[in-house]
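Asker: This is a predicted model, with the sequence first.
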Amino acid sequence: MTICTKLAAGFVALCGAAGMAAAETYDLDALRRAVEKYKDVEVALSEGYIPDPSGQCVHAATEGLPAEWGGMGVHYLHPGMLVLAPPGDRVDGMGTHTDFMKPAILLYEPQADGTMELVGIENLVFEAAWKAAGYEEAPMMNGRMWDYMADKPETSADEAHGFMPHYDQHIWLFRENPMGEAMPFNPNVTCDHHQM
């Protein structure tokens, strides 16, 4: 039972307004300023971000998608914001964090010299947790519904990149994306220099 169904009939309108909290609008320049400090990956690590436990650098080609779509890079996750579950076959969690001013995921592109370059940010909510919180539709950011990702057992690719079914939204703040700043893959991001 959601919080909305627990409220008295006179407050149902408030539940609709609360549901709208999942539709957020952000100024991209303000977001850049808010997360610029994470250009130094050591700052990200000191604030609790960790490299994706799978160790992978996500690229469309390795996901069975057209290589020209490009990559996402290496994801640095904040376990506290994602409320990650104990390790299992797939990354899972109970978080419903959607604040891009403090993103749950930072996206880095591995460089030839071994350093990591911040290229974007992301938020992710696991489908089960999102629905348990009373939301029926995906979150929205700047008028765009977040992407839904779930692995399809009938394919050899892992469409959810090792995660349980989830909604996510990428924002390319520090690397131009010709496909759009909110698209999941970026043709200008590569995994060519990734080392496991």
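Answerer: Done, it's in.
Asker: Only C-alpha atoms from now on, for both contacts and neighbour counts.
Answerer: Will do.
Asker: what helices or strands is the top strand by length along the chain leaning on?
Answerer: Looking across the chain with DSSP state E, the single longest strand is strand 116-126. Packing contacts for strand 116-126, counted by 3 or more C-alpha pairs under 8 Å, 6 or more residues apart in numbering; DSSP states H and E, involve helix 41-46, strand 105-110, strand 166-171.
Asker: Mind doing that once more with 10 Å?
Answerer: Other helices and strands packing on strand 116-126, by 3 or more C-alpha pairs under 10 Å, 6 or more residues apart in numbering; DSSP states H and E, are helix 28-35, helix 41-46, strand 71-77, helix 79-82, strand 105-110, helix 127-132, strand 147-149, strand 166-171.
Asker: Please work out how many residues are found near residue 180.
Answerer: 12 (other C-alpha atoms under 10 Å).
Asker: er, residue 6 actually
Answerer: 10.
Asker: and it, what is it in contact with?
Answerer: Shown in contact with residue 6 (C-alpha atoms under 10 Å, 6 or more residues apart in numbering): residue 12.
Asker: another structure for you, compare them:
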Amino acid sequence: MRRKSLVVLSALVAATLAPGGTALAGGGPGGGKLPPELQEVRDATARFHSVWEAKAEGYELASPCVEGMGFHFAKSLAADQSELNPTEPNVLVYAPTPNGGLKLVAVEYASKTAATLFGQDFDPPNGLPFYTLHAWIWKKNPKGVFNAVNPKVSCDVKPHKSSGRR
């Protein structure tokens, strides 16, 4: 069943998601303090700056890089809102870095039914079999903390030029 959920979640990248979500005034990395409930998620997910830690806890790569989002590492797909735990997101989102690494930038929640977290309704399926909610708690999103797409995340990251030193 878990494999099926990951395959379904992988469909997230096969479709073009319409920008959705609601902007959160202020708040977020580089843009002020997060509300307490999002700071709690940030504290709970800090260990996942290491992709290896995420993999050790059951998150698996579920997508190639999605422009405006990054790579999705999925752990599960909630059957309904009762299975959602704010401090244990179903999906971790990583952006590529110029040195070839991955940087944790957001968390995402996915549910088979309509759901609400942090006072935000999940984005509708938009052709997918699940509802989603992104929370950009590790990288500022000028479109808002809960917007699905972040224009500051690009899959076309250029490597740093070598300084010529060895």
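Answerer: That came through fine. Quantities reported herein were computed from a predicted structural model and do not represent experimental measurements.
Asker: returning to that earlier point: out of the helices and strands packed on strand 116-126 of structure 1, nearest to residue 17 of structure 1?
Answerer: helix 127-132 (16.5 Å; C-alpha to C-alpha).
Asker: Tell me the gap between the closest one and the middle of its chain.
Answerer: From the chain centre to the centre of helix 127-132 of structure 1 is a distance of 15 Å (C-alpha atoms, centre = their mean, to the nearest Å).
Asker: what's it packed up against?
Answerer: Here helix 127-132 of structure 1 touches strand 116-126, strand 166-171, going by 3+ C-alpha pairs under 10 Å, 6+ apart.
Asker: Which SSE is immediately downstream of that helix?
Answerer: strand 140-141 (DSSP states H and E).
Asker: For the following helix or strand past that next one, name the packing helices and strands.
Answerer: For strand 140-141 of structure 1, the succeeding helix or strand toward the C-terminus, using DSSP H and E, is strand 144-145. Where contact means 3+ C-alpha pairs under 10 Å, 6+ apart, strand 144-145 of structure 1 is packed against strand 23-24, strand 166-171.
Asker: Buried deepest among the ones you listed, which one?
Answerer: Mean neighbour count (mean count of other C-alpha atoms under 10 Å) peaks for strand 166-171 among those, with a mean of 23.
Asker: distance from that strand to structure 2 after superposition?
Answerer: On superposition with structure 2, the mean distance recorded for strand 166-171 of structure 1 (mean C-alpha distance after the TM-score superposition for structure 1) is 0.5 Å.
Asker: Which part of structure 2 matches that strand?
Answerer: Aligned by TM-score structural alignment, strand 166-171 of structure 1 falls on residues 130-135 of structure 2.
Asker: Next: stretch 109-120 of structure 1.
Answerer: Counting by TM-score structural alignment, stretch 109-120 of structure 1 corresponds to residues 95-106.
Asker: And residue 103 of structure 2, how far from residue 126 of structure 2?
Answerer: According to C-alpha to C-alpha, to the nearest Å, residue 103 of structure 2 and residue 126 of structure 2 sit 27 Å apart.
Asker: on that earlier part again, I'd like the helices and strands packed on strand 144-145 of structure 1 laid out as JSON lines, including distance to residue 32 of structure 1.
Answerer: Formatted as JSON lines, those follow (distance: least, C-alpha to C-alpha, whole Å):
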{"stretch": "strand 23-24", "distance to residue 32 of structure 1": "16"}
{"stretch": "strand 166-171", "distance to residue 32 of structure 1": "10"}
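Asker: right, and these - which one's nearest residue 3 of structure 1?
Answerer: strand 23-24 (18.6 Å).
Asker: What helices and strands are in contact with the closest one?
Answerer: Using 3+ C-alpha pairs under 10 Å, 6+ apart: strand 23-24 of structure 1 touches strand 140-141, strand 144-145.
Asker: Need the contact partners of it.
Answerer: Here strand 23-24 of structure 1 has contacts from 98-100, 138-146, using C-alpha under 10 Å, 6+ apart.
Asker: buried subset of those residues?
Answerer: Among the contacts of strand 23-24 of structure 1, those classed as buried by 16 or more other C-alpha atoms under 10 Å are 98, 100, 138-141, 145-146.
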